[in-house]
Each structure stands twice: as C-alpha cells, then as structure tokens.
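Participant: sequence below, structure please.
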Amino acid sequence: MADDNLTASQRIDARIAEFDDWRGETLAQIRAVIKRADPDVVEEWKWRGVPVWSHAGMICTGETYKTAVKMTFAKGASLPDPSNLFNSSLEGNTRRAIDFHEGDAIEEEALAALIASAVELNLSSKSRSGKRG
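Facilitator: You can find the predicted model right below:
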C-alpha cells in the first residue's frame, strides 16, 4: 500500500511501529488513553508526520524526539491541571506540553481527565461561537 493511501490512523500505527523502543510504547500508551478518554476522538496526520487528536478542534499532538515523546495541548494554558502534568512549553499563553522520557510512568487517570477537559473546552468554544460539528 502506497504511503499516500494510508489513513491518519494507519500512519499513526506505522509511526508507533517505527520505534522499537520506549518511544513507540509511550506513544501507543498515550494514544490508548486518548481513545479511552474520548471515544469520539478523530485521528489526524499533520505537518509532515505529526499525529494529532481532535474533537471539535485540536486536542493535542504526539511528537516523538530522540529523548522525549511530547504531548502538546493546543489550548493547554486554559485547562485545569490539578495533577501538574504539564512540564514543558509553560511560558506561552496558549499551548502547554507534557514531555515523557524513558522510564516515566504515565498517570493515565490524570491524563484522561486532562483530555476530557480539552474536549469540553473545545465543545464549549464551538457552542459559544455558534459553529456546528
């Protein structure tokens, strides 16, 4: 199958398989938490190879680097983070990120709550602006 014919979900599957180390495992675990937190999430593939999860707007991205897997929340600065998961990109007015490094445990319940909050924010923003979808 030609790469151009792959769906976003298939591309994310391929990205996870591409890493036969902790990064692939971490990205797969993050993806599973996102799907559990929001069964209606839409998977997208943007910016030449970045997995994106959306629901009524972008929720977050899942970027892989040599020493980290980064989840960047598009509207993270507006989200409650009682578990202090955000540990990166803290200086901006909009985005916030979580960097996962080798050996880091993923706090799945706290992460799922953060994802649910991002979806709620997207949905409330859509309803306030009168947009549908």
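Participant: make it CA atoms for all contacts and neighbour counts henceforth
Facilitator: Noted.
Participant: now do the longest helix anywhere in the chain: which elements does it pack against?
Facilitator: With secondary structure taken from DSSP state H, the chain has its longest helix at helix 108-129. Helices and strands touching helix 108-129, by 3 or more Cα pairs under 8 Å, 6 or more residues apart in numbering; DSSP states H and E, are helix 22-37, strand 58-64.
Participant: quick one more, to check against the first:
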Amino acid sequence: MKKSDLKDEERGHSPSQLIDARIKELSDWRGKMLSHVRALIKQADPEVVEEWKWRGVPVWSHNGIICTGETYKSVVKLTFAKGASLDDPSGLFNSSLEGNTRRAIDLREADEIDENAFKALVGAAITLNKSKAR
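Facilitator: Now for the predicted structure:
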C-alpha cells in the first residue's frame, strides 16, 4: 500500500491498522524502526492510544499527544508535542531543538535508540499530559 493509497483507504480502518499498513508499506529499515519505537511506546504505556492524523501520521496519545512518528527518506522522526518541557538527561532529542514547544528524535538507518531512556521519555510525556489535563 502506497502512502497516497492510504488516504483513500483510511475510512473503515482503525488507526492501528493504518499504522500496521504504513510499517508494511515501508518494507525497509524505516518500517523496522517505526515498528520498534511503536513497541517501546506500548511497553512504556500499555494504555497508549494510537491515532492517525494529518492524512497519514501515526500519533501516540495518553491525555494528549505523546509523540508522532513521521517517516522520511533518510529519517524516522519522533516529535514529542511538549518535548521542550521534558527533561532529557540521556540527550535523545537531536532535532527541532530551537522551538519553545516541540522536540524531536531523528533516527537514521544505523542508529540504535537507548530503549530505557526512550521509555522514560514517553513516561515523562504522559506524566506531563496528565498534569495539564487536570
């Protein structure tokens, strides 16, 4: 399924099914990376809600957006909606560092992500979302 085809087939499919289709469609390192970080997000938060927004962007939420998972030719970009407000002691954020709100992690083909640090970052994003939801 091509990215352009997903727009026509979004109706009737759950966001999780659309994310599955995107991962399958990529069929290269980007699909594997997206699948891997998706699994880490689910490990960090079994109650995470998967969404499909902006005509083809996987989104993970819990009391608000945690992060998005965009795929480009040379990177898988995980943008944390409130990343500028999160502590990042492991230095995972390496993109979109100049903004006042978001922060991102750009993952390239040979990159390995610090799984524990990433799950802690997801947990911190959820904690922040919950504190803002009150």
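Participant: re the thing from before, for the helices and strands packed on helix 108-129 of the first structure, which one sits closest to residue 100 of the first structure?
Facilitator: helix 22-37 (7.8 Å; Cα to Cα).
Participant: show me what counts as buried in that closest one.
Facilitator: 22, 23, 24, 26, 27, 28, 30, 31, 33, 34, 35, 37 (16 or more other Cα atoms under 10 Å).
Participant: try stretch 18-29 of the second structure
Facilitator: 18, 19, 21, 22, 23, 24, 26, 29.
Participant: which residues in the first structure does that stretch align to?
Facilitator: Aligned by TM-score structural alignment, stretch 18-29 of the second structure corresponds to residues 11-22 of the first structure.
Participant: give me the contact list for the matching stretch.
Facilitator: For stretch 11-22 of the first structure, the external contacting residues (Cα atoms under 8 Å, 6 or more residues apart in numbering) are 23, 24, 25, 27, 28, 45, 51, 102, 103.
Participant: so which of those residues is the closest to residue 78 of the first structure?
Facilitator: Taking the contacts of stretch 11-22 of the first structure together and measuring to residue 78 of the first structure by Cα to Cα, the closest member is residue 51, at 21.7 Å.
Participant: just to be sure, that closest one is in a strand?
Facilitator: Yes - according to DSSP: H, G, I helix; E, B strand; the rest coil, residue 51 of the first structure belongs to a strand.
Participant: what residue of the second structure takes the place of it?
Facilitator: Checking TM-score structural alignment: residue 51 of the first structure goes with residue 58.
Participant: ok, residue 123 of the first structure next?
Facilitator: Aligned by TM-score structural alignment, residue 123 of the first structure pairs with residue 130 of the second structure.
Participant: can you get me a residue count around residue 101 of the second structure?
Facilitator: Residues near residue 101 of the second structure, counting by other Cα atoms under 10 Å, number 14.
Participant: then residue 112 of the second structure?
Facilitator: The burial count for residue 112 of the second structure: 9, using other Cα under 10 Å.
Participant: where does the aligned partner of it in the first structure land in three-state SS?
Facilitator: For residue 112 of the second structure, the aligned position in the first structure is residue 105, judged by TM-score structural alignment. Three-state call for residue 105 of the first structure (three-state DSSP): coil.
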